[in-house]
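**Q** predicted model follows, preceded by the sequence.
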Amino acid sequence: MSLARVSTASGEEFAGRVLPVRTELREVLPWPGLRRGATIALRGSTSLLFAVLASATAEGSWAAVVGLPGLSVLAAAEAGIAVQRLALVPRPGTQLGEVVAALADGIDLVAFTGTATLGTAQVRKLSARVRQRGTVLLPLGPWPSADVHLRCANTRWHGTGAGDGHLTHREVDIHATGRGSAARPRSVRVCLPG
């Protein structure tokens, strides 16, 4: 996979260091995409996970989702994820940390749930491993050392009439906080799915 050279306003280059992400999400991230080696904690919506994964997988990156046995592959495809590049580990059992670490060795983006089952030492080891390997870690829930925390709020559904019709999409506010270059809180309103 070849990544285009991308520059920030300050001129700092991230050549080969970021994976693509939806334009709206770039507004809340401190980088021009998903920075390799970063940890981005996601809360509030599986649709947010899909929005984060869609552009990267469509451009050739591989992703894995661990610990979500009810994840719909059809919904993932409808959200724009290239499901032929999506690995699913529905039930990692008691080996969550080991499974995520193994996937981080060869997959571009690794999302997982069950963050509360990991100890402090495992959290530190996983964070160090993804920085070394250039993987984007996407814990679905609280993660104390995350570079960025994204959460959905203020959902508004669209598509229904006066008691009839089908839900077509929803608008959500995505709020971002973090540390370092992500310390300034940011928000954006997006439609999910895209």
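**A** Structure received.
**Q** drop to CA atoms for contacts and neighbour counts, all remaining ones
**A** Fine.
**Q** if I look at Thr177, how far off is His149?
**A** Separation of Thr177 from His149 (CA to CA, to the nearest Å): 5 Å.
**Q** neighbour-wise, which of those two wins?
**A** Legend: neighbour count by other CA atoms under 10 Å for Thr177 and His149, higher for His149 (27 against 22).
**Q** now that one, nearest residue through space, not along the chain?
**A** Nearest-residue entry for His149: Ala41, 4.7 Å, with adjacent residues in sequence omitted and distances by CA to CA, 6 or more residues apart in numbering.
**Q** what's the burial count for that neighbour?
**A** 26.
**Q** what do you get for Ser72?
**A** Neighbours around Ser72, by other CA under 10 Å: 10.
**Q** how much space between it and Cys152?
**A** Taking CA to CA as the measure, Ser72 falls 20 Å from Cys152.
**Q** check Leu49 too.
**A** 11 Å.
**Q** so the most centrally placed residue in the chain versus Gly161, what's the distance?
**A** For the chain, the residue nearest the mean C-alpha position is Val52 (4.3 Å; CA atoms, centre = their mean). Applying CA to CA, the value for Val52 to Gly161 is 30 Å.
**Q** dropping in the other structure now:
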Amino acid sequence: MSRPAPLAGVSTASSDDVAGRVLPVNPHLREVLPWPGLRRGTTIAVGSMSLLFALLAPVTAAGGWAAVVGVPELSVLAAAEAGVAVERMPLVPRPGIELATVVAALVDGVDLVAFTAPRSLSRAEQRTLTARARQRGAVLLPLGPWPSADVALRCTSGRWLGLDAGHGHLVEREVEIHASGRGAAARPRSTRVRLPGPGGPLAPVTGAEGARRLGVVRNGCA
């Protein structure tokens, strides 16, 4: 599989964009990233499935490809509701002991490669995958801790919105997204968003009035 052409819809505000080295990202996540999008060749550790979908959605919607490896519990319906173009999301649910080999092969031709980061992967295998993504211009998205990640994203303080005096449906969840990392991402950043927002995809917090109008149920970030 050959590397897809630079994606449409990427801002040309910087030299990185012009060179096609930045992939699109939800504008409400730019506050926690050190680049105007997802920079090709980087590794971003992701702390939850909802965050992963928020990263995959803009890239696949713009015509890019995103593979997910070793996540048999992934719900394709939930991904679609979060805005992911699932027809551009190949899945390898159970790669077994070949996980590192499968990820390395996909990095050669897919824009984003997400995968469970098992403890069984050695540090040498981790370094090899990170280096391969950097060389091939893919974005590596390990689900879980990754020692050499350029950026680590996690979300906390989740609360579901939508119940009114014990009635109604849970329709939105307000969370705080935290980012840390190295180099340009060394300074910790955070932002508050709705994940999912109305209809599914990530959306900005609508303000105090919305929180007063909607009932609140506290929960974690899945």
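**A** Arrived safely, thanks for sending. Quick caveat, the model's predicted, so the values are computed rather than measured.
**Q** TM-score for the pair, please.
**A** Once superposed, chain against chain, the TM-score is 0.94 (TM-score structural alignment, normalised by the length of the first structure); 190 aligned residues with a CA RMSD of 1.3 Å.
**Q** could you look up the SS state of the most far-flung residue of the first structure relative to its centre?
**A** When distances to the mean C-alpha position of the first structure are computed (CA atoms, centre = their mean), the maximum falls on Ala162, with 35.1 Å. Here Ala162 of the first structure is recorded as coil under DSSP: H, G, I helix; E, B strand; the rest coil.
**Q** can you tell me what it aligns to in the second structure?
**A** Per TM-score structural alignment, the equivalent position to Ala162 of the first structure in the second structure is Ala165.
**Q** do you know how far that match is from Arg173 of the second structure?
**A** The gap separating Ala165 of the second structure from Arg173 of the second structure is 17 Å, by CA to CA.
**Q** same question for Ser48 of the second structure.
**A** 14 Å.
**Q** nearest residue to the aligned partner of Pro72 of the second structure in the first structure other than its sequence neighbours?
**A** For Pro72 of the second structure, the aligned residue in the first structure is Pro69 (criterion: TM-score structural alignment). Of all residues not flanking Pro69 of the first structure in the chain, Pro90 sits nearest, at 4.1 Å (CA to CA, 6+ apart).
**Q** pretty sure that neighbour sits against Ala64.
**A** No. The pair Pro90 of the first structure / Ala64 is not scored as a contact, 10.2 Å apart, by CA atoms under 8 Å.
**Q** more crowded one of those two?
**A** The residue with more neighbours, out of Pro90 of the first structure and Ala64, is Ala64; 21 against 14, by other CA under 10 Å.
**Q** all strands for the second structure, in order.
**A** Ranges of strands in the second structure, per DSSP state E, are 22-23, 38-39, 44-46, 66-69, 91-92, 112-116, 139-143, 151-164, 167-181, 189-194, 203-204, 216-218.
**Q** closest to Leu7 of the second structure out of these?
**A** Minimum separation from Leu7 of the second structure across those (CA to CA) falls at strand 22-23, 6.9 Å.
**Q** superpose on the first structure and give me the mean offset of the closest one.
**A** Its aligned residues in the first structure lie a mean 0.6 Å from strand 22-23 of the second structure after superposition (mean CA distance after the TM-score superposition for the first structure).
**Q** give the aligned range of that strand in the first structure.
**A** Under TM-score structural alignment, the match for strand 22-23 of the second structure is residues 18-19.
**Q** picking up where we left off before, what would the strands of the second structure look like in a markdown table with distance to Val84 of the second structure?
**A** As requested, these are exported to a markdown table (distance: least, CA to CA, whole Å):
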| stretch | distance to Val84 of the second structure |
| --- | --- |
| strand 22-23 | 15 |
| strand 38-39 | 16 |
| strand 44-46 | 16 |
| strand 66-69 | 9 |
| strand 91-92 | 13 |
| strand 112-116 | 12 |
| strand 139-143 | 15 |
| strand 151-164 | 19 |
| strand 167-181 | 17 |
| strand 189-194 | 16 |
| strand 203-204 | 14 |
| strand 216-218 | 26 |
